[in-house]
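Colleague: give me coordinates for this.
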Amino acid sequence: MNNTLLYVITVLIWGTTWIAINYQLGDVPAEASIVYRFGLAALLLFAYCRVKKLSLAFNRKQHLQFLFFGLMLFGCNYYFLYSAQQHINSALASIAFSMIMFFNVVNARIWFKTKITQQTYLGALLGLTGIVVLFWPQINDTELGAETLLGLSLCFVGTLFASTGNMVSMKNKLMNLPMMQANAWGMFYGSIFMTVLLLAQGKSFSFSYTLPYISSLIYLSVFGSIIAFASYLTLLNNIGAHKASYASVMFPAVAVVISTIFEGFSWNIYTVIGLLIIVAGNIAVLTKPRKKNVIMTP
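Modeller: Okay, the predicted model is just below:
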């Protein structure tokens, strides 16, 4: 797949998973739902590797890499983000998570000495501004109390883990670790970590045998985990973390469109201006800079 298609797949899938996640929250502990999601995704990926005769045998050093990968991207990341949403609304969570763009810029510089263009900084600034404008009515109604600060702090920690997971994925590529197997083992270790965390908190596994819960779980496992992560992490290695992470800014834009269709969301001036700024930032980040003409002198 080319990078444009990978980007579109990532944005469309992760821009719609918020609907499925809503059906996961409630009677079942969030930690258990995360275990089910990535546990099922890992089993399906292991089965796929067996069918395709892809080797699942790796040495101890490689498994330690998979463990670190899973803890960062499929364990700690989701634990803190799910916890944050118990204290703040989805608007603030979207804004906080969009900071992954800046975390990735810094981490890419630290981990891989990646040079960041002014065009990328401009696009990131436009993206963050666009999200703030998009959700300004909800932000304006929010009281900045202890509960909100706790939620934002948890979200920032989760985002930092996600960014670190992005860097580990790029490190996997440098170590010539195959992505499908890396994702399978990473999700497996992530689900094991969440299991330990759930039991350590004195919670127990439960399950909801309702159609909304089961169907949303399948969607999150197959599309939100297997397909979306494969697309995003491939894009990550192709164009760099600082550019690929702009997809996180596009998620709220897709969510607004979906909410308009299925929930009757009413647009206002903030919606229009916010989306236009986000699109402008998207163009700034992903458009290749023009090469300056060099005039040769005799």
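
Colleague: going forward, measure contacts and count neighbours with C-alpha atoms only.
Modeller: OK.

Colleague: show me the contacts for the closest residue to W136 other than its chain neighbours.
Modeller: Of all residues not flanking W136 in the chain, Y270 sits nearest, at 7.0 Å (CA to CA, 6 or more residues apart in numbering). By CA atoms under 8 Å, 6 or more residues apart in numbering, Y270 lies in contact with V133, L134, F135, W136, P137.

Colleague: do you know how far K173 is from H63?
Modeller: The span separating K173 from H63 equals 14 Å under the rule CA to CA, to the nearest Å.

Colleague: so after whatever helix or strand I9 lives in, what's the next helix or strand?
Modeller: Secondary structure from DSSP states H and E places I9 in helix 3-24. Along the chain past helix 3-24, the next helix or strand (assigned with DSSP H and E) turns out to be helix 30-51.

Colleague: and the angle from that next one to helix 3-24?
Modeller: 140 degrees (axes from the mean of the first three to the mean of the last three CA atoms, to 10 degrees).

Colleague: show me what the host helix or strand of A108 is packed against.
Modeller: Mapping A108 onto the secondary structure by DSSP H and E places it in helix 100-112. In terms of contacts (3 or more CA pairs under 8 Å, 6 or more residues apart in numbering; DSSP states H and E), helix 100-112 is packed against helix 146-174, helix 241-244.

Colleague: now the second one, please; I'll put the structures next to each other:
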Amino acid sequence: MAEPSRGGVAVPFILVTLIWSSTWIVIRDQIGSVPASWSVCYRFLLAGVAMAAFARWRGIRLGIGRSGILYAALLGLAQFVLNFNFVYRAEHYLTSGVVAVVYAMLLIPNSILAFLIFRQPVGRAFIGGSVVAVAGIILMLLHEYHVATVSPDMVLLGAGFALAGLMSASAANVMQGMEIARRLPMVAVLAWAMLIGAGVDALFAFATVGPPQFDMRWGYVAGIGWLALAGSVVTFPLYFTLIQRMGAGRAAYTSVLIPVIAMLISTVVEGYRWSALAFAGALLAIAGMGIALRSKAA
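Modeller: Next up is the predicted model:
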């Protein structure tokens, strides 16, 4: 397969990196006043409607057949239900920057699943880099364990939620490598996936926390808008395009840069407290992912 042109991937890569770096702290502001499941529902309901409107404006048919709807439903369940419900809950207990760093490991399950499903090779350098990255994540979680304002078992619970979300996101990423994903218009698939996901989110929210709740505070409303439009409608088509052009492994280069920016934002906004342990962990995580990604790009 021919290498994608620089112009074809550079702009999507930069936009995805910068926008998703900001979404972690916005998610943090969504937590507390409204149950997480309802916030996730509102985000993807608005995103799905906007994506469908964009498809119609571009003349893209929303009819994708039964197999397409089934594929979109599975994608929506993995990405827009499981992944984000886990992420929002993880940020109840961990700072947004730490959750972003955990998500920097996305390349690892991406590559393992791609090997198991599509037989894409995994080299020794990738394995070594992944081990280094995981060691860095463990150091950062140990720091969080020692300084967190919540009980230590809640820190572990937050880490568990983050890892569960990571695996859900990885499943959705690898689904982009399926043949059906290349046959169907991505915008239409994402519109259906978001709308179906929002419907499942609503059912889950109603069953677990009761009727809809909303916060009319300007920051909450603006946050829903930013997460839905910039953080979802703009970025998911760009990111899934990167996956189809570059592969799930190379597209995950964004996962090295995003936590760096997210940690800087967390330091300024949330007052994240650095220590030698946290600093060493962040360096190991980023260096390890860099090694793993260079091996994938070779």
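
Colleague: could you give the angle of the strand or helix carrying I196 of the second structure to helix 36-57?
Modeller: Per DSSP H and E: I196 of the second structure is located in helix 186-209. Using the same axes, to 10 degrees, one finds that helix 186-209 of the second structure and helix 36-57 are set 160 degrees apart in direction.

Colleague: in the first structure, which residue range corresponds to the helix or strand following helix 186-209 of the second structure?
Modeller: Scanning forward in sequence from helix 186-209 of the second structure, with DSSP H and E defining helices and strands, the next element found is helix 218-225. Following TM-score structural alignment, the aligned partner range for helix 218-225 of the second structure in the first structure is 211-218.

Colleague: follow-up on the earlier one: show me the contact partners of the helix holding I9 of the first structure.
Modeller: In this structure, residues lying in contact with helix 3-24 of the first structure by CA under 8 Å, 6+ apart are 30, 33, 212-213, 216-217, 219-220, 223-224, 228-229, 231-232, 234-235, 238-239, 244, 247-248, 250-255, 258.

Colleague: ChimeraX command for the buried members of the contacts of Y270 of the first structure?
Modeller: If you want just the buried ones from the contacts of Y270 of the first structure in ChimeraX, going by 16 or more other CA atoms under 10 Å, the selection is:
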select :133,134,135,136
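
Colleague: what do we get in the first structure for S130 of the second structure?
Modeller: In the first structure, the position corresponding to S130 of the second structure is occupied by A124, as judged by TM-score structural alignment.

Colleague: can you tell me how far that match sits from L44 of the first structure?
Modeller: Noted for A124 of the first structure: a distance of 35 Å to L44 of the first structure, by CA to CA.

Colleague: who has more neighbours, those two?
Modeller: Looking at A124 of the first structure and L44 with other CA atoms under 10 Å, you find the greater number of neighbours at A124, namely 28 against 16.

Colleague: mean distance, whichever helix or strand that one is part of to its aligned residues in the second structure?
Modeller: According to DSSP H and E, A124 of the first structure maps onto helix 118-134. Taking mean CA distance after the TM-score superposition for the first structure, the mean distance separating helix 118-134 of the first structure from the aligned residues in the second structure is 4.3 Å.

Colleague: ok so, going back, against the second structure, where does the helix holding I9 of the first structure fall?
Modeller: So helix 3-24 of the first structure is aligned with residues 9-30, judged by TM-score structural alignment.

Colleague: centre of the chain to that stretch, how far?
Modeller: 10 Å (CA atoms, centre = their mean, to the nearest Å).

Colleague: got the buried residues for that stretch?
Modeller: So stretch 9-30 of the second structure, judged by 16+ other CA under 10 Å, has buried residues 9, 12-13, 15-28, 30.

Colleague: which one in the first structure is aligned with L70 of the second structure?
Modeller: Applying TM-score structural alignment, one finds that L70 of the second structure aligns to L64 in the first structure.

Colleague: brain fart, A262 of the second structure
Modeller: Using TM-score structural alignment, A262 of the second structure sits opposite A255 in the first structure.

Colleague: great, nothing more from me.
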